[in-house]
Every structure is written in C-alpha cells, then in structure tokens.
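1. sequence first, then the predicted structure, then my questions.
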Amino acid sequence: MLKKGLSILVFGAMIFAPTLARAQSNFNPNFIISDAEVQDSHSWSRDDVQQFLNLRGSFLRTYTAPDASGTPKSAADIIYEAGLNYNINPKFILTTLQKEQSLVTDDSPTQKQLDWAAGYAVCDSCTTDDPGIQSHKGFGNQVDNAAGIIRWYYDNTDKSFVKKKDVATTIDNTPVTPQSWATAFLYTYTPHLHGNTNFWRIWETWFGQTYPNGTILKSASSSEYWLLVDKTKRQFKNMTALITRADPKLAITVPDADLANYTDGPIIAFPNYSILKSANTTYLLDYDTLRPFASDEVVRAIGYNPDEIIDVTDTDITGYVIGTTITTSSTAPAGVIYKIAELKEPYFYVKDGIAKPIEKQIIDANFKKLTTEKHTLADLQKLTLVMDPVDFQDGTLLYLTDINRFYVVENGKKRPIADRETFNIMGYKKTNALPISMAVAARIADGEQIFLNSSLLSSKEKFLGDSEAPVADIFKSSLPAYLIAEYPTGRIVAGKNIDTKFPIASLTKMLTAYEALNQNFDLKKSTVYSTKKYASEGNVLKLKNGEKILNEDALASMLAISNNDLARLIAQNSGPSSENAFIQTINDRLADWGADSTQIVEPTGLDPKNISTPRDLLKIFVNIMKNDIIKTAINRPAYTFKAIYDPKIGRRKIVNTNLLYTNKKLPYDILASKTGYINEVGANLLMLVQDKKTKKQYVVITLAEKNYTKRFVEPDRLAKMLVSGQIKLANLTN
C-alpha cells in the first residue's frame, strides 16, 4: 500500500497565494572585492584585455600613449603590463579606469580624462593644475600608479593612513569594517561610498559570475559548450555528452572573455546514463554520480546492451561520487515517468522505487528524454511515495505570462530577470522560455534578481554620469544644487552639490509613470475616480467621486500638471497588489539602475522623504527617456483630452507647469520637462534642452529654489549660458 495517504495527492489543486517579491543583491560596504581577485594578475592575457576593449567599442581599443617609462604602447599593453609588474588583476585596473573617468565606455574622452585616467594623486580638494602632481599626469603614468599603489598598500599595511582589514572606520558618516584588505585599500584610495559602490557595480557587471547554475554557455569563437556549476564552467567533451544532459538550442553564446570569468571545473566526458566498466566494477553514470551494479548479471537482467558498455580506467572516473548500488530489485534506476489515469494530477517521477509528483511542464522542460509509461493506481501503490514535488532543474528559463516576467531557476528558486534589456544582453530567447501560470510560480521560492547595466555592456548605450572626476560649478549658480550633462551620454559638464540629497517633490511622478508602464498599466482602459482611495492635496483637475478617466489621459495629466490624485490612481491600478507594493517595485528598479542615493516612499512627491541627488536624477532621467510614451508625455506644452465622465464638459485642455514653454524666443528648444514643488525644498526642475544652432542636447537639473515666483529664472539662465557660448565647455578638455 501507499506509504502516505492518497488524500495528499490533491496538492496540485490547492490554491497558493502568489508571493512574487523581488530579491535584490545589495552592495555590502564591508566587502567589495576579495584579495584573491585583486591579485589575480594572470586572470587575463594581453589579448583578453584587447578583446574586452574591442567588444565594448571602447575608445581605448585603438588608443596609444607613452607608458610609465616613456615608451609608446597600446592601452591594452599598458594595462596588461602594469598588472604583471605589480601582481594586480588587469580587470581591477579596467574597473578603476571606468570608475574614475568612464574611459572604457566613453566614445570621446577629453584629454583631461586621459591624463588623469585613474584619478591618482587628484584629491577632493586638489586641482589637476597643481604643480605637485604633474609627474603623475598621463595615461601610462596613471595606470602604472594606480596598480602600483595597490601593491604598495599590500606591502605597507602598517602605515597609519592605510585603512585596515577588520578594523572599523567611518566612510561618509557610515560605519564600515573592511572584511578584506582589498576593500580597505579601495576606501584608502577613494574614501567615499558612492565611488566604491560604483566600483562594485562595474566589477559585478563586467566580471561577476552572472549566469545562474545550470546555464549552458557556448564559446563565440569555437564549438565548445560549457555547463555552469557552482561558479565553475565544465566543458562538454563532445556533443553526445551535451545532448544527453541538455538541449543545445538553449545554449547562450558568449565571448571568451566572459567565459574567462569562471574557473574550469571537471570535464564532462561521458554521456549521461552511460554504462562504464572499470577493471573491477560496472557503473551507471547518473549525472555526476557513479552507481555500481551489484554484478554483471544485474547489468544483463536490466537489459543493457553489451555494445553500450564503455571501458574506462580508474583515472577516467576519478572525482565522481559513488552512489547507491543497483540490484535486480531496483525500479527504474535511470528514471521513468508514470502516468496514473485515475488521478487528477497524474504524473509521477519514478526512480529506484520512489515516486514523486511532477508537473507536466517540468517533464516537458527537463525530462523529455524519459519514457512516459501508463500505469494504474495499484502500480503506484507498490512504490514509496514522497510528496516533495520535483523541481525545475537549474538553468530552466521560465516566463510568467500573468505579469510578463522572465525567471531563471537556480538552487530551487526562481531568479527574476530585472528587465528586457538584461534579458536581451544576456542572450536569452523568449522561444526558449517555458510559460508558467501565477499558481505554478507561487510554488517556487524567490531568489536574487538578475540585473545587468546595459550602459556598461552595450557598445551603443553608454552612461558616463558615474565618473568620479571632480565636477566644477563653472556656471556659478546661486542655487543650492544643479547639474548640467550631455544627453544621452550623461557626461556631466558642470554642477554643484551633485551628490547631496534633496526632496524631489513631483519629479517623483516620472518614476510613477515609468513603473506603471512596466507593470502593464493599460492606457486604453479607464479608471473610476474614488476620493476615498486617491484623494490628496493637489487635485488640479478637480475630479469628483465616481468620475471616470481614460488611463492614457490620467498618465499625461499627472506628468503635465502634477496632479497628485492621479499619481495615486495610477500606482494603485498597476501590477502590484497595493500602493506600498508599487513603491517597493520603484525602489527595486532604482537599485537596479544604481541610483543608490534615491528613496521613494509614496507616488506623488508630496512627502519630503522622497529624496534623491542631482547625479541620481540624471541617471533616472536617462533611463526613463528610453520609454517613448513618457518621452512624449513630458514634451507637451499642453494636452487636450475628452472628459468621458461628463459629456457636458466636452474637451479639456491642460497646460504644462513649466512656464518656459510659453516663451517662443528662447535660444533653445525644450524637449522634455518635469517640475516639482513642496515647501520643504522649494522648486525643482528637470529639463532636456536642445541648442537651436548646434542641435546638441543637454539635461538641466535645478533643485531647491526657495523663491517660487522666480523658480524658472535660474534654470533659464543656465540653459541660455549653455547654448550661448558664454561658457566654453571645450575648455574642460584642458
């Protein structure tokens, strides 16, 4: 009889509450990178460095400069040789160059960026004109100095100014206890959280072991296939070994430089479920386990063909785990699927006399090669029933159709892929994803989110606003904070207090709109307004209880005139189950984007605890502008729509809250704009402007203007100076 009651078999019909919370792997200020990683100087060859620069379309791929001895060399040679000379990983040097001056991704770096490539000898209060630091000027010197100082730190840990492993310190008013010498040295080199968070993010994006366990990778330069297991890559010796474990069409093609991020594991030499015969024993290969047959008679009794037996030496099978012995009483030692017609949930995975429930989708995804046999309930009752359902195998790509979201299974958990950009960059294909329902997804625990920064990986989308290079207040603004940057690269050309946090007021609504659209907020549907659910200060449209508004008009009105009620309406009618859940998805996305100094607590901007910095707002804006719907909505001087809830009103016209739109004589065009105001901070403004003559585009961000009546005066002055030539941005190249 069954070892457990059949009543348990209704598990498949139970209702599971969806628990699809996203997990985010956060920056740990106490441990940024290991000492082994920093000192792995042989991780890459010179050609690997060159290929890395080539793949990213980097300016440095063709750049030559004198090295520290004055000999002209390529950037790749300078980086590689500095790594060898000081026993420092060339990947560490590349990450430093990106963190300090965005040199890997900047298509046209200034001479100043190249001359101070690693930020070496340039302190927060220094200028690059200081005569005392000119000996460190030049790309070759900077690379050599940056690698050399890390080696010097390792050799001089007793010096008082060198931060210490396992010794508490304070960085930007935050207590930190470095858990590796490398982490301590990073804080010695750059004593700020922002710069080191940026270092970690760059390192993880470029060199972190990004793909989950179970992923099949294919070399872009050869026919080699590899299986990822516990941060190692295991090569398949031949196609037979591959196809008995996985479907080759699921493989993701990657450059060899990406494969080099994983250490080599044991080669997968034999097809799965091979019969291997050593001098003394015959085995069934069950993935990485060798299961001995009790005797040759058992091999024959089970029905294996002698021609299928592979002779091996003890060396061939070194490293395999020895599993349970197979006897004549072993039922389906290689596994089989039972289908029980009498049961509502008919499928069971049977192996060694043990039966486990399994869903048809898991069979299709991971067990297609197993035979499905029709059996009766009486047959099942002869087996031991274990009610732990069979999970999806590691590396399985899932598509949750209810919310249009992709996941990858790893260690029994589903890891959400952050966005479509990450999905595409990593090489996943929708055709390889297994569609699942919310009920199936809810049974799988949540794992850490998978996110890649496209601006660090794509040769087309590059964001340069994270550079640690000093930012000058060349516009001499009276405002507490402002920032001006090139668009779309994000290269910051001027600013003041760009890393200081301020309440952002209604600039919040850009995030509300972006997240709503990513949560499938249906613009073609309408929503009934409820004062109980949505009422808040700032109902500019004077919506009444029970009135209906088209979602498209709600989104446009929220952005154009900062209607707060509509922000709450949109937040509560998007994907997540509550407004609080909606806010959490915004903060998760901000973490994905690296907007580390931004925190949102509600969707309108009325709460002064919605905070950000000018640098973060630049990053947020550049990302949001990739959405064409929002890009159009925040570039409307006015917006007209039909009031569907009251035919007597007819068409309604709303005017953008940025009054600069009304000035037709401006020397610049406003391509996008969002205003914000609350008493706690004053007036904020974010604009994308275009020089009417040169057609160059710039982001202008101004914060904390306390004089409400003059809230557009300083932004206008900055934009006019920007396009008039009064400020020579070209001088920044010196």
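-> That came in fine, so what should we check first?
2. please count neighbours and contacts with C-alpha atoms only from this point.
-> Fine.
3. Glu100: which element?
-> helix 90-101 (DSSP states H and E).
4. for that helix, which positions count as buried?
-> Burial within helix 90-101, assessed by neighbour count using 16 or more other C-alpha atoms under 10 Å, is assigned to Pro90, Lys91, Phe92, Ile93, Leu94, Thr95, Thr96, Leu97, Gln98, Lys99, Glu100, Gln101.
5. for the third one, give me its contacts.
-> Phe92 makes contact with Val38, Trp203 under the criterion C-alpha atoms under 8 Å, 6 or more residues apart in numbering.
6. using the three-state scheme, assign Lys233.
-> strand (DSSP: H, G, I helix; E, B strand; the rest coil).
7. ok, and here's another one to check against it:
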Amino acid sequence: MRQWIAFLSVVSICTSLTPLPLFAETEVDYNYLLGDDELTDMTAMDFETLEAFLTRGSLADYETEDVNGHWESAAQVIWDSAQAFDLNPQFILTMLQKEQSLIEDPDPSQDQLAWAMGYAVCDDCSKSDPFIQKYKGFGNQIYYASKRIRESFLDDLESRGYTENGLGPGIEIEIDDILVVPANNATSILYAYTPHLQGNENFSLIWDRWFTHTYPSGTLLQDKETGGIWYIQFGRRRAITSRSAYLSRFPTQPVIAVSESVINQYPEGDPISFPNYSLLRSPRGTVYLIVDDTRRGIDSQEAFRAIGFNSDEIIDVTWDDLAVYEEGEPITIASVSPGGSLMQNTTTGGVYFVEEGKKYPIMSKQILKARFDGWAIFPQSPEDLEAYPTGDYVTFPDGTLVLAEGSPDVFVISEGKRRLIPDESTFLAYGWEWPQIIVTNERSVLLQSLGEEIPSILDQSESTIFDTAY
C-alpha cells in the first residue's frame, strides 16, 4: 500500500518545465473517482446485504478481533466501522478489494488479512516497524483507516478545503507524471490515502463493477429514506407522485430499495402523476383518456357518453400536465373498448385483452396477473370472440423478472425484451429478491425477444449462470 499517513510531512508539489499530460489513456476519470455522497452514504447497503456480499470470497466465514478485542465476524467489523465513522460500507468493501483483493480472494494469506486496508504501510515502510504494529490486524486496519478518513481527511476538507498533505478540490497536483485536479472531497481523500494512479484506477474500476449499475429501463427504484418511488425509463428517473398512479401502472412489478445517491445518478424526467385511464381536461376543454404515456382525445360528447365515461371522473389539468404524454389516436363514437377489457372464451378458457375492436391472446396465468391484476374477466362465446381480429400475444411488462420452468436462466424484461441476468452475485447486487421472480412456461418467456445481457459484477472468469432454478 502506498499512502501518506499522519506522521508524514506535508507533500510539496513540484512543477516541471515540460507540461505534463492531464490524464492517461484510460476509461477512468482521474479527476473524479467517487462522489461525495457515495463516500458517506450509510444507507447504501444494509447489514444483511453486506453479509451476502462477502460470500463471493472467504470473508463470509472469517472471524477476528475488532479494535476493542471482541471476537466478531468480518461483516460485523466492517459494519461497525462504517457506522462509527459515517462511511458507506460499499466504500470499505472496495478499499479491501483494492488493497488486498480480500473480497474475492478464496484463500487470502495472513499478511493480506493483517494489513487489510494497507493502512500505515508506505512505500518504504517495513511491516515489522514497531511504530505501526498497533494498526496490524483486520479489525485494527478497518477501524483506524476509517477513523483517519473521517476524522482527518474529511474533517480537514470540510473545515479548510484541503488535507494535511495539501490535497483538495480544485488543487492541481502531480501524481505519477500526470496532472490531476480532484473534483470533490471523495477524490481528494482517495489520493491522500493512495498517492498513485494505479491504485486509484483500480478503486474506480472495482467500484464501477460492483456498485455503478445502469438499471434496465422499466425498473422501479425506491428511496430508502423518503420512500419515494422512481420509474427508470430510457436512462431517466421519473417520480411517481401519487399512490393511485403507482398502483394502476405498476401493481406487480418489483421495487428495488436504494439510496438517494443511486437515484440521483439519473437525470430527472417527467413525473408520473395520474393513474392509468384517468380523464384529464385541458384548458381548452378537450377531455383526454390517459393510458401509460399516451393521451387520447375524446372527439365529442356523443363519443364520451356512448363509451360510458363518467363526467364526475374528469380532472381539470394544465398544459404542462398534458405535455408529458404523447398524442395518440382520438377516441370516436366508433371506438370499441378504448380502455381495454378482458374476455374469456367460454369453451376453451382462453383469455384475451380486447382493445379497439381487436383481441390479443394471453398465453399464461402469469402474464395475466402481471399485466391485469385485479381486472374483471367477462365470459364470451367463441362466436362473439371470432368477430374480433387477433393481434400479437400480450407480453410481460417492463421490470418483470421471469424464469422458465426447469431452467436456471433468470431474465429481466426491459423495453419489451428479455435480458439475461448472468449470475447470482449480479442479481443480488442490483437489489432484486428471489420472491420477485415469476416462474412460468417457456413459451411465455420466449415471447420477448432476447436483448443485451445485464453486465456481470464479477470478473469474466468468475461469472456463471445460476446453479439452480428458483
């Protein structure tokens, strides 16, 4: 571990007559390694998730003394220091992997464990130096490194804008012949702890692999602190501002609890405020039927009455309220079931979604529940159903987790396609839960064409498909 520690003098940054490159050829932004919120977000990972995260290596079963001499699990040692010094447990996990590969190493040495965070061991230091023996040991390493980060580096940055070794946001420094200008406190702390590019590049790559997830379009994220639910759609977060809107559009989709910093990674899009099948009246007087992200204008009072809409359900809204919806085909007096209905063949038992004079077959009970949970089903004779042209099969909604009976492959539905989740670790890291998986027949899964695989959080050599079907 190459780092500056408390007893080292302040680093003096020398300039060169020859201009230095601003950054090397790499995918890592050396000026921005980690967000400030990500460093201190104590809610990003709960204790149970932390324990599960350690199962990828030997630390799941490792027990040792903490800084107070108490015998504890590795997870408890990490958790206690994160809580004591208001740090994100994910940050400590990444540091342990960056320094000694301890999270994924199946058989670490005693030396790796003894200097787990690389704390107090500088370039030219001897690990046998009596001065640093108080920092030796897994529990001591995590405690004292966390303490230094909070009570020295972070406190200095917040009080005066730079650390004791001269690092701070906006302060240009030369590291390994590269000019770096830390963009924030978290990046400054990482360079204060490890004044070399390679170690910090490794930190950034590990962090991104484990904790920077691009959630598939159709994912519902819930803020752990506020309880607010956001819909991720095409790379943007859309606030769901009413319970009725949530229940009408996403009654069965999985919801993933995350920290605010995860949600804020996405630019904000238009809110989802009104439930499906709302009747919204524009300032001009046109009444629109809302279905998902589309508004359909009702072209006359006759059409309104003929279809059976209730004027008491009309909501007066602004143009801004309507602007978030795409304009769809108008609803006329000739429209049949513009809001859609479910019809069941009285002979075969098959169920169809009927909309605008067309019937769409529903292949399985699982799709029926995922799409139309709580809807009334109306019996129809085969002859009556025959009058409707047949459209495509109804598919699972975006955000659904599906598994074909007898298969180990779990998919998430996104933008109408099924995307393979490559391994158990990735499944858990994204925040999905086993009970959220819908088990159905193979044909229902194959209705959705195959899309791009979800990136694994594991190294490619470690990535495997789920061992068992859930």
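-> Ah, there it is. Computed from a predicted model, the values in this text were never measured in an experiment.
8. TM-score for the pair, please.
-> Here the TM-score for the pair of chains, by TM-score structural alignment, normalised by the length of the second structure, is 0.61; 365 aligned residues with a C-alpha RMSD of 4.9 Å.
9. rewinding a little: pull the distance from the helix holding Glu100 of the first structure to the chain's centre.
-> 19 Å (C-alpha atoms, centre = their mean, to the nearest Å).
10. what do you get for stretch 201-209 of the second structure?
-> That offset, for stretch 201-209 of the second structure, works out to 16 Å (C-alpha atoms, centre = their mean).
11. same question for stretch 138-154 of the first structure.
-> Distance, stretch centre to chain centre, for stretch 138-154 of the first structure: 30 Å (C-alpha atoms, centre = their mean).
12. and that stretch, what's buried?
-> By 16+ other C-alpha under 10 Å, the buried positions in stretch 138-154 of the first structure come out as 138-148, 150-151, 153.
13. hang on, the earlier thing: continuing past the helix holding Glu100 of the first structure, what's the next helix or strand?
-> Remark: after helix 90-101 of the first structure, the chain's next helix or strand is helix 111-115, criterion DSSP H and E.
14. what are the buried residues along that next one?
-> Lys112, Gln113, Leu114, Asp115.
15. just give me the closest of the buried residues of helix 90-101 of the first structure to Trp44 of the first structure.
-> Pro90 (7.0 Å; C-alpha to C-alpha).
16. where in the first structure does stretch 311-323 of the second structure fall?
-> The aligned range for stretch 311-323 of the second structure in the first structure is 306-318, by TM-score structural alignment.
17. element containing the residue lying farthest from the centre of the second structure, please.
-> Farthest-out residue of the second structure from its mean C-alpha position, per C-alpha atoms, centre = their mean: Glu383, at 48.3 Å. Per DSSP H and E: Glu383 of the second structure is located in helix 382-386.
18. now that helix: buried residues?
-> Applying 16+ other C-alpha under 10 Å to helix 382-386 of the second structure flags Leu385 as buried.
19. can you give the contact residues for that helix?
-> With contacts defined as C-alpha under 8 Å, 6+ apart, helix 382-386 of the second structure is touched by Asn345, Thr346, Thr347, Lys359.
20. mind listing what the first one touches?
-> Asn345 of the second structure makes contact with Val351, Pro379, Gln380, Ser381, Pro382, Leu385, according to C-alpha under 8 Å, 6+ apart.
21. could you dump those residues into CSV and include distance to Gln76 of the second structure?
-> Below are these laid out as CSV (distance: C-alpha to C-alpha, whole Å):
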residue, distance to Gln76 of the second structure
Val351, 52
Pro379, 58
Gln380, 61
Ser381, 63
Pro382, 63
Leu385, 62
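22. about what we covered before: now the buried residues of helix 90-101 of the first structure in a markdown table, with distance to Leu242 of the first structure?
-> As requested, the buried residues of helix 90-101 of the first structure are arranged in a markdown table below (distance: C-alpha to C-alpha, whole Å):
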| residue | distance to Leu242 of the first structure |
| --- | --- |
| Pro90 | 33 |
| Lys91 | 31 |
| Phe92 | 34 |
| Ile93 | 37 |
| Leu94 | 35 |
| Thr95 | 35 |
| Thr96 | 39 |
| Leu97 | 39 |
| Gln98 | 38 |
| Lys99 | 40 |
| Glu100 | 43 |
| Gln101 | 43 |
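23. can you tell me which of those is nearest Asn213 of the first structure?
-> Checking these one by one against Asn213 of the first structure (C-alpha to C-alpha), the nearest turns out to be Lys91, at 23.1 Å.
24. and the longest helix along the first structure, what does it pack against?
-> Longest helix in the first structure, counting residues (DSSP state H): helix 139-155. Judged by 3 or more C-alpha pairs under 8 Å, 6 or more residues apart in numbering; DSSP states H and E, helix 139-155 of the first structure is in contact with strand 64-66, helix 75-86, helix 90-101, helix 111-115, helix 181-189.
25. can you check which of those gets nearest to Ser454 of the first structure?
-> It is, among those and with distance given as C-alpha to C-alpha, helix 90-101, at 14.4 Å.
26. specify the angle between the closest one and helix 181-189 in degrees.
-> Orientation check (axes from the mean of the first three to the mean of the last three C-alpha atoms, to 10 degrees): helix 90-101 of the first structure against helix 181-189 gives 30 degrees.
27. spatially central residue in the first structure, please.
-> Phe451 (1.8 Å).
28. from what I see, it and Ala418 are in contact.
-> Yes. Counting by C-alpha atoms under 8 Å, Phe451 of the first structure touches Ala418, with 5.2 Å between them.
29. common neighbours of the two, please.
-> Common neighbours of Phe451 of the first structure and Ala418 (C-alpha under 8 Å, 6+ apart) are Asp592.
30. just the helices in the stretch 351-500 of the first structure please.
-> Along the stretch 351-500 of the first structure, counting by DSSP state H, counting those that start in this stretch, helices occupy 360-366, 377-380, 420-425, 438-442, 454-457.
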